[in-house]
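Asks: Fold the following, please.
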Amino acid sequence: MENKCVLIVDETMPLGAIANTAAVLSATIGKLRPEMIGRDLPDSNGFMHQGITTMPIPILKGNGPLLKRMRSQLKEFEPDLLVVDVISATRTTKSYEEYAEVLKESPEEEIEYFGLALFGEKKLVTSLTGSLGLLR
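Replies: Okay, here's the model as predicted:
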């Protein structure tokens, strides 16, 4: 089975928030799916470089309402589909503990999503995201 990973990020955010959201999603996916990361590689002088992802990770464009709708719809595909989300509380909280508290206390209808990462069977991921354009 061939897997695919994509990120969907709210394109209406400032560039720094887009970059940070993509970084957080990527770090979490790398932790949860370490098989995505290749072995360390030497350069021509024998200096070792840390392994990087062995698969492309396209960043697709979305917006808040799309991300909210998608996050709700993706629940039916879990746990076969790995879904990671970043919510707006990341910009207002100062610690992970504070973030956890805000997430726990927030009613689902009030949660705003900045980005989603999907990792799973290629056909499924493509069927869920194939209509989304690349973030450029």
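
Asks: alpha carbons only for contacts and neighbour counts from here, please
Replies: Fine.

Asks: now the strands: where do they sit in the protein?
Replies: Using DSSP state E, the strands assigned to the chain run over residues 3-10, 41-42, 48-49, 59-62, 82-87, 113-121.

Asks: so can I have TSV of the ones you listed showing mean neighbour count and distance to residue 95?
Replies: Below are these laid out as TSV (neighbours: other CA atoms under 10 Å; distance: least, CA to CA, whole Å):
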stretch	mean neighbour count	distance to residue 95
strand 3-10	22	22
strand 41-42	12	35
strand 48-49	11	32
strand 59-62	21	26
strand 82-87	18	14
strand 113-121	23	18
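
Asks: I have a second one here; can you model it like the first so I can compare?
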Amino acid sequence: MLLHTKAIEADAQKVPPKLERCVIVVDEALPPGKASNAAAVVAFTLGQRHNRLVGAPLVERDGTAHPGLIPIGIPVLKASALQLRELRQKSLAQCDVVDFPVQGQVTTDYAMFLEAVEAHAGESLQYLAVGLVGPRNRVSKLVGGFSLFA
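Replies: This is a model prediction of the structure:
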């Protein structure tokens, strides 16, 4: 389950994609497969929530078309579990946040995932990944200290 956090949708509607930034920050302790999964889950929801960030279809010389991709890129950065929690909290009032709680990789049953998250108070949740979309300067300031996930 990806928790919908406070989105600044009115601002997002007014800002052209080139002035926005999209970033995913993943728990640095995750092994590559789980980190990739967490980033993919967050990216999927970010794409659904911000479909204006999807670029024009890619067309080959012979006319074969491929779906459009995000033209502004999505850096995947790393942070500690504590830094992820703090980043999420600081970001709520600054940009749109999509977060992925640890319960998301404990089960493949979405109903059980919903129940597992519901059993926790918000401040006790831990996150595997946090995705941000918002004004370039705000998002850059929020993630400025993080390095690429490698």
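
Asks: Kindly reformat the strands of structure 1 as a markdown table containing distance to residue 129 of structure 1.
Replies: Below are those laid out as a markdown table (distance: least, CA to CA, whole Å):
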| stretch | distance to residue 129 of structure 1 |
| --- | --- |
| strand 3-10 | 8 |
| strand 41-42 | 32 |
| strand 48-49 | 32 |
| strand 59-62 | 8 |
| strand 82-87 | 13 |
| strand 113-121 | 9 |
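
Asks: all helices of structure 1, in order?
Replies: Listed in chain order, the helices of structure 1 (DSSP state H) span 15-32, 64-74, 96-105, 122-129.

Asks: in structure 2, which residue is closest to the centre?
Replies: residue 131 (2.0 Å; CA atoms, centre = their mean).

Asks: any idea what sits nearest the aligned partner of it in structure 1, other than its immediate chain neighbours?
Replies: Using TM-score structural alignment, the equivalent of residue 131 of structure 2 in structure 1 is residue 117. Nearest in space to residue 117 of structure 1, with sequence neighbours left out and distances taken as CA to CA, 6 or more residues apart in numbering, is residue 7 at 4.4 Å.

Asks: Aligned to that neighbour, what sits in structure 2?
Replies: Residue 7 of structure 1 maps onto residue 24 of structure 2 when the alignment is built from TM-score structural alignment.

Asks: do you know how far its match is from residue 36 of structure 2?
Replies: 11 Å (CA to CA, to the nearest Å).

Asks: go on, residue 72 of structure 2?
Replies: 20 Å.

Asks: Then residue 136 of structure 2?
Replies: Where residue 36 of structure 2 is concerned, residue 136 of structure 2 sits at a distance of 24 Å (CA to CA).

Asks: Report the contact partners of the alignment partner in structure 1 of residue 53 of structure 2.
Replies: Aligning on TM-score structural alignment places residue 53 of structure 2 opposite residue 36 in structure 1. By CA atoms under 8 Å, 6 or more residues apart in numbering, residue 36 of structure 1 lies in contact with 30, 53, 54, 55.

Asks: at 6 Å what do you get?
Replies: Residue 36 of structure 1 makes contact with 53, 54 under the criterion CA atoms under 6 Å, 6 or more residues apart in numbering.

Asks: Any idea how many residues pack against residue 95 of structure 2?
Replies: Residue 95 of structure 2 has 27 neighbouring residues, counting by other CA atoms under 10 Å.

Asks: before we move on, what about residue 15 of structure 1?
Replies: Residues lying near residue 15 of structure 1 (other CA under 10 Å) number 10.

Asks: That one and residue 9 of structure 1, how far apart?
Replies: Distance from residue 15 of structure 1 to residue 9 of structure 1, counting by CA to CA: 11 Å.

Asks: Next: residue 50 of structure 1.
Replies: For residue 50 of structure 1, the distance to residue 9 of structure 1 (CA to CA) stands at 26 Å.

Asks: Check residue 93 of structure 1 too.
Replies: According to CA to CA, residue 93 of structure 1 and residue 9 of structure 1 sit 20 Å apart.

Asks: Check residue 122 of structure 1 too.
Replies: Computed with CA to CA, the distance linking residue 122 of structure 1 and residue 9 of structure 1 is 19 Å.
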